[in-house]
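[1] Could you look at this predicted model? Sequence included:
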Amino acid sequence: MNQGSFVTCYMMTLSVNGHTQSNNPGSQAFQTTSYYQMTRWRILVMPSIEHEEVAAMMSGGLGLEDLSIEEQRAFMEASADMFPLEEDVLVTEADADGVPVDWLTIEGSETNRVLVYLHGGAFSMGSRNTHRALAARIARAADAKVLLPEYRLAPEHPFPAAIEDVVTCWRWLLTEGYESKQIVLAGDSAGGGLALGATLSLKDAGEPLPVCVVGLSPWTDLEGQGPTAEPGLSDDPMMTPEGVRMSGELYAPNDRRHPFAAPLYGELEGFPPLLIQVGTREVLLSDSTRFAEKAEAAGVEVALEVEDGLIHVWHMFPNVPEAQSAVQRVGAFVKRHC
């Protein structure tokens, strides 16, 4: 990789009937129940100058907790101007059985691979507009077309409204002729939590599942019970422990441990292959590590990438080298599975 050095790397092995074998596609092990050891990437390298400039810009915090919901949304929408789309990204609006969506395609691409991307924003802000640029960069890296839903937001539409919208989009894609083996669910922060929660909802209903799932700094615990969500134990300029808990109360006031709202509490056996990327400065670091460990214990194929010194969803900033390399690894993961 051109960004960072992989100091700790546990290559994936396959444990079958108590014995460990190499992950060989030709092995007879693939005829039996498979349990995967987690692929762990701990990226130990000094953050880039570009990343540190972004972190410094936000070092005083975003101050969103002092704003009304309407002001928070306006702030986030205004930030979209920082991330213009590249000229060869084609945007087509559509209606997915009542859910407004964008199709993002790279001009000239003929791929049938679909990545459903769910934007972040603490379940109460963000939109297709705020995340088109990031979703388009992932589309390019994964050689995929992206479906970007405008799911309903809390507090006007609390849980399970957003999950229902994601599931509606999933079913719509199947009626449009796409197969589950062509479709990836992905998202950042709250959107990462929605990708995990929607997959659990589909699994619970016995429906076809996405071929794989990608969570960028995913939100899996609405109560902020993890060690990095304790006050003073993280250096996160983007989020605070109190903000995590307040947002959880707004999103799911009566269901903060429902597994579709807080995927950490889900039954994960049979979950699709999963990639999680997270930075060590994040309040949500322990949301990622705890979910990954639980998924591994359930026999899920998990790749967990922990980047030292990086802030929440650093992927948003296209000029940051760590964002560029992380997006490329997302693309490689998707192409390996789809």
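    Right, received. Where do you want to start?

[2] only C-alpha atoms for contact and neighbour calcs from this point on.
    Noted.

[3] Which parts of the stretch 51-200 of the chain are helices?
    Ranges of helices in the stretch 51-200 of the chain, per DSSP state H, counting those that start in this stretch, are 69-79, 128-142, 161-175, 190-204.

[4] Now do the contacts for Pro231.
    240-241 (CA atoms under 8 Å, 6 or more residues apart in numbering).

[5] Can you check what angle separates whichever strand or helix holds Ser286 from helix 190-204?
    Ser286 is located in helix 285-297, with elements delineated by DSSP states H and E. Between helix 285-297 and helix 190-204, the angle comes out at 20 degrees (axes from the mean of the first three to the mean of the last three CA atoms, to 10 degrees).

[6] How far away from the center of its chain is the helix or strand that helix 285-297 is followed by?
    Next in sequence after helix 285-297, counting helices and strands by DSSP H and E, comes strand 302-307. Here the centre of strand 302-307 is set off from its chain's centre by 12 Å, with CA atoms, centre = their mean, to the nearest Å.

[7] hold the first one in mind and look at this next one:
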Amino acid sequence: MTQEEIVKKRQELVHHMFSSTGDEFVRLVLENCRGGVSALTEEMRQRMNGEEFDYKGFPWYKFHVGEPKGKTKKILYFHGGGWVMNSGVAQFAFAEYLAKETGAEIWFPEYPIVPEHNGEEALEMGMALYRQMLQECPGDAIAMGGDSAGGGLAVSVAMQIREEGLGQPNNLFLISPGCNVGGTPRNAEEKAYEDMLLERDAIVSTKGFPTVLDLWKGSTDKDDWRVNPMKGQLKGLPPMLVFAGGHEAMEMGIRQFVEEAIRQDADVVYYVRNGVAHAYVMFYEWAKEERKLIIDRLL
């Protein structure tokens, strides 16, 4: 299959799984998302001078292409996959794009996912890698980003960094982030808007989100910011650049997150492109304007 066909097949699988709930959701995840080979091909690994490491049984990678071109020396990137899937070919391709455009070293964890693991474990791994980064360069030389579920994890990690008083990253770039897993319509207008988005989005359905949140929260409460950053203090985080597609089911929840960030006087910029779907900035090279916004912030 071509890369485009692989991406499309993964998108169709995500929509199928997230249209279900409860035990049926878990069954579909375990049947369809386990036991496969890594999406990182040997060709991609060689192009990016990839190195593989281990954190408590979970692999993570370093990629680098050339020398840093600006202030950002390292990027900690969290892949998407609905909290239930490891990274796909599109995430590795986007990591390669970041490496080429910035010259920064990309740290790319395959963090713990549900149902076997939870967000507490994923946060622990993210923090361990960030602390290791700080041994090599200051926080203001590090950027963090992520797509979908990984975008939400990036925010939780940034919040934990702030809580521990560590040097903050210079930027957070968040592509269709899962920052508001438990987000629900607050009024009839938002309910109608969400219903419209669900009809239009062929990639993500939010119907499975309550099940995901229940699994992702681990031993914490569902309103704990460590697994659901919408519920935490957003002021004092690094500058956030947030993207969403105007036709994605998560747009309402992402918009609520951005509105809350603005209410708390956080540094946030929100970019929505009408007529496009979930995580389009990462998937499609034609999103040149959005990609340039990210790179400009990192240089």
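    Noted; the coordinates are in hand. Since we're looking at a predicted model, the values are computed, not measured.

[8] Provide the TM-score value for the superposition.
    After superposition, the two chains reach a TM-score of 0.81 (TM-score structural alignment, normalised by the length of structure 2), with 278 aligned residues with a CA RMSD of 3.2 Å.

[9] So which bit of structure 2 is the helix holding Ser286 of structure 1 matched to?
    Helix 285-297 of structure 1 lines up with residues 251-263 of structure 2 when matched by TM-score structural alignment.

[10] What segments of the stretch 201-338 of structure 1 are strands?
    212-216, 274-279, 302-307 (DSSP state E, counting those that start in this stretch).

[11] right, so the ones you listed: which one is the most enclosed?
    strand 212-216 (a mean of 27; mean count of other CA atoms under 10 Å).

[12] For that one, which outside residues touch it?
    Contacts of strand 212-216 of structure 1 (CA under 8 Å, 6+ apart): 183-189, 192-193, 195-196, 272-278, 313, 330, 334, 337-338.

[13] mean offset of that strand relative to structure 2 (after superposition)
    Comparison of strand 212-216 of structure 1 with structure 2 after fitting gives an average deviation of 0.8 Å (mean CA distance after the TM-score superposition for structure 1).

[14] That strand maps to which residues in structure 2?
    Residue span in structure 2 matched to strand 212-216 of structure 1, by TM-score structural alignment: 171-175.

[15] Show me what counts as buried in stretch 195-213 of structure 1.
    Neighbour-count burial for stretch 195-213 of structure 1 flags 195-203, 209-213 (criterion: 16 or more other CA atoms under 10 Å).

[16] of all those residues, which comes closest to Glu267 of structure 1?
    Leu200 (7.8 Å; CA to CA).

[17] Contact partners for the aligned residue in structure 2 for the closest one?
    Superposed on structure 2 with TM-score structural alignment, Leu200 of structure 1 falls opposite Met159. Contacts for Met159 of structure 2 (CA under 8 Å, 6+ apart) come out as 226, 233-234, 237.

[18] give me that answer again for 7 Å
    Leu237 (CA atoms under 7 Å, 6 or more residues apart in numbering).

[19] how near is it to Cys179 of structure 2?
    12 Å (CA to CA, to the nearest Å).

[20] How about Glu189 of structure 2?
    As defined by CA to CA, Glu189 of structure 2 lies at a distance of 21 Å from Cys179 of structure 2.

[21] isn't Glu194 of structure 2 right next to Ile254, touching?
    No: Glu194 of structure 2 sits out of contact with Ile254 when judged by CA atoms under 7 Å, with a separation of 11.7 Å.

[22] Cys9 of structure 1 - that's part of a strand, no?
    Yes: counting by DSSP: H, G, I helix; E, B strand; the rest coil, Cys9 of structure 1 falls inside a strand.
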